[in-house]
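In: starting from these lines, generate the structure:
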Amino acid sequence: MKNIWTIAKREFDNYFNSPIAYVVAFAILFPVGIIFSIIMFSSSQQSSFGGPAPTPDALTNWFVILLIFFSPAVTMRLLSDEARMGTLELLLTAPVRDFELVAGKWLGAFLFILLLILVTLTFPIIMDNFVEPGIDMKVLFSSYVGVILVSAALIGLGVGISAIFTNQFAAFFVTFVLFFFLWILVGVPAGFLEKGGEVFRYLSINTHFFETMNRGTINIGDIVYFLSLTALGLFVGTTAIEIRRWR
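Out: From the prediction side, this is the model:
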């Protein structure tokens, strides 16, 4: 556990020495901030006429969509850059297990995304204090639990793919295609297939976040789905590192 935390801390600190982190932070937080401003304005208008309580689901909805587009930039260099520069071989000779290396990289990236999530949490808090009758706390809780689980899964898959490639741009492209598939493309066959459609529907992020957690419902199946994706990514990453070790 100590090795995992040491690697995670190093990766987390490295993000703030890289322009990519600031670009990703701006690309996610700025649009979410605009959505927040729009919600605040429309909610204040509705509250004057006794309208419904505002919900934070639009904020978390857009956060996840933006995360799908930009999180590959966060994970693309985690292990592919180590392999390209030859530093991965040095890490493999250190007293660190393969899983600890992959888990540490994942945790460092996850903590960076978690920081962005905490920043966006200020928006619904402000909304709750300044807009009557306040926000639905049940939706707020389930939405942010969902965002955290989605982030863990996407970062896990991204780290796994990064361990396979030595080119960070190849890692970015493959990761983005996978995320886009899980978001949109996997849902296309579900709409046309009578048999097997439910399988594709289950694989979709829409089923487990946008249609449930982001609307105030937390199901055990959704939690298992995202934890399974996270574990799959870490397994793929660990296996890829083990293969490199024995080459």
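In: drop to CA atoms for contacts and neighbour counts, all remaining ones
Out: Noted.
In: please name the residues that touch the closest residue to G237 other than its chain neighbours.
Out: Of all residues not flanking G237 in the chain, G160 sits nearest, at 3.8 Å (CA to CA, 6 or more residues apart in numbering). With contact set as CA atoms under 8 Å, 6 or more residues apart in numbering, G160 has these partners: 102, 233-238, 240.
In: now the second one, please; I'll put the structures next to each other:
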Amino acid sequence: MAEEAHWVPANIDVEVPSAARVYDFLLGGGHNFAADRAVGHKVLEVQPQGRRIAASNRAFLHRAVQYMVDEGITQFLDLGSGIPTAGNVHEIAQKANPDCRVVYVDYDPVAVAHSELLLKDDTRTIVVDADLREPEAVLEAPAVREHLDFSRPIGLLTVAIFHFVADERDPWKILSRYRSALAPGSLVALSHLTADQMPGEMAAVVEAMKRSRDPMYFRTYSEVVAMFEGLELVEPGVVSAPVWRFAWDAEEEPPQDGVYVGVGRKS
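Out: Take a look at the predicted model:
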């Protein structure tokens, strides 16, 4: 029997797992269904560090948003924002600067529906139902244009999302189109799963995710670096997620967790 909840759209098939809800499960969230948890458990079987990897990626998002606010960014476009969980972009940004405005973009109906409920009293934050793989549809959406001023710097967040875009869709070209729409001084944060450090385990994750509607495409270090073409990389460049702007004891070996991250500035 399908699960029911007040935040689930009537037309959603909860028997079909989605990446957004599997990620919510890995983060310990409560907005996922049996089909999502089945895939999540399969991911944990083949990659026991799955929860730590998800948490590390989420922690990078927090540090990247805080860095952007510290650099004067007051408006954010979050592509593939997923299921809202503790420490959302608008919470981090508006805690640092209450004037920050945020647009979440997702095409998962559960993510959109729950975001709408969460944000119904927040006039500075909205969610747009759109597919990030169609940049023109996102960038020209009236709600996006009304909420964000593209003549001023924007913080573009592409966190844990482009590994769901197949090569034939050309994620590099898609990201380039978003980058071209940004004003000078904008910052782009990106995280991307890789099989470079744990090829066997991560190949098994790809296999597990084939059961969802969002198959995964892990990429190498050089392929991820290429996504920052046209941007000036912020120190320390493209690194493993736990390393980005996080203090490590010089005697310790920074962990490699299968996620490359970075932030680039448009000049």
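In: superposing both, give me the TM-score.
Out: Their TM-score after superposition, calculated using TM-score structural alignment, normalised by the length of structure 1, is reported as 0.28; 115 aligned residues with a CA RMSD of 5.6 Å.
In: still on that earlier bit, out of the contacts of G160 of structure 1, which is nearest to F123 of structure 1?
Out: Lowest distance from F123 of structure 1 to the contacts of G160 of structure 1 (CA to CA) belongs to G233, with 31.0 Å.
In: which element is the closest one on?
Out: helix 220-245 (DSSP states H and E).
In: and that helix, what does it pack against?
Out: Helix 220-245 of structure 1 is packed against helix 98-130, helix 137-164, with contacts defined by 3 or more CA pairs under 8 Å, 6 or more residues apart in numbering; DSSP states H and E.
In: relative to F36 of structure 1, which of those is closest?
Out: For these, proximity to F36 of structure 1 was assessed by CA to CA; helix 98-130 is nearest, at 6.5 Å.
In: mind checking how far that closest one is from the chain centre?
Out: Relative to the centre of its chain, helix 98-130 of structure 1 is centred 9 Å away, using CA atoms, centre = their mean, to the nearest Å.
In: and it, which residues are buried?
Out: Buried residues in helix 98-130 of structure 1, counted by 16 or more other CA atoms under 10 Å: 98-114, 116-117, 120-121, 123-124, 127-128.
In: ditto for stretch 46-57 of structure 2
Out: Neighbour-count burial for stretch 46-57 of structure 2, counted by 16+ other CA under 10 Å, picks out 46-47, 50-51, 53-57.
In: quick revisit: tell me which of the helices and strands packed on helix 220-245 of structure 1 approaches T60 of structure 1 most closely.
Out: The stretch from those with the least distance to T60 of structure 1 (CA to CA) is helix 137-164; that distance is 6.4 Å.
In: got the angle between the helix or strand that comes right after the closest one and helix 137-164?
Out: Tracing the chain C-terminally past helix 137-164 of structure 1 and defining elements by DSSP H and E, one meets helix 168-180 next. Inter-element angle recorded for helix 168-180 of structure 1 and helix 137-164: 140 degrees (by axes from the mean of the first three to the mean of the last three CA atoms, to 10 degrees).
In: hmm, who's touching helix 168-180 of structure 1?
Out: 68-69, 72-73, 75-77, 80-81, 154, 157-158, 161-162, 164-165.
In: out of these, which are buried?
Out: For these, a neighbour count by 16+ other CA under 10 Å gives the buried set as 68-69, 72-73, 75-77, 80-81, 154, 157-158, 161-162, 164-165.
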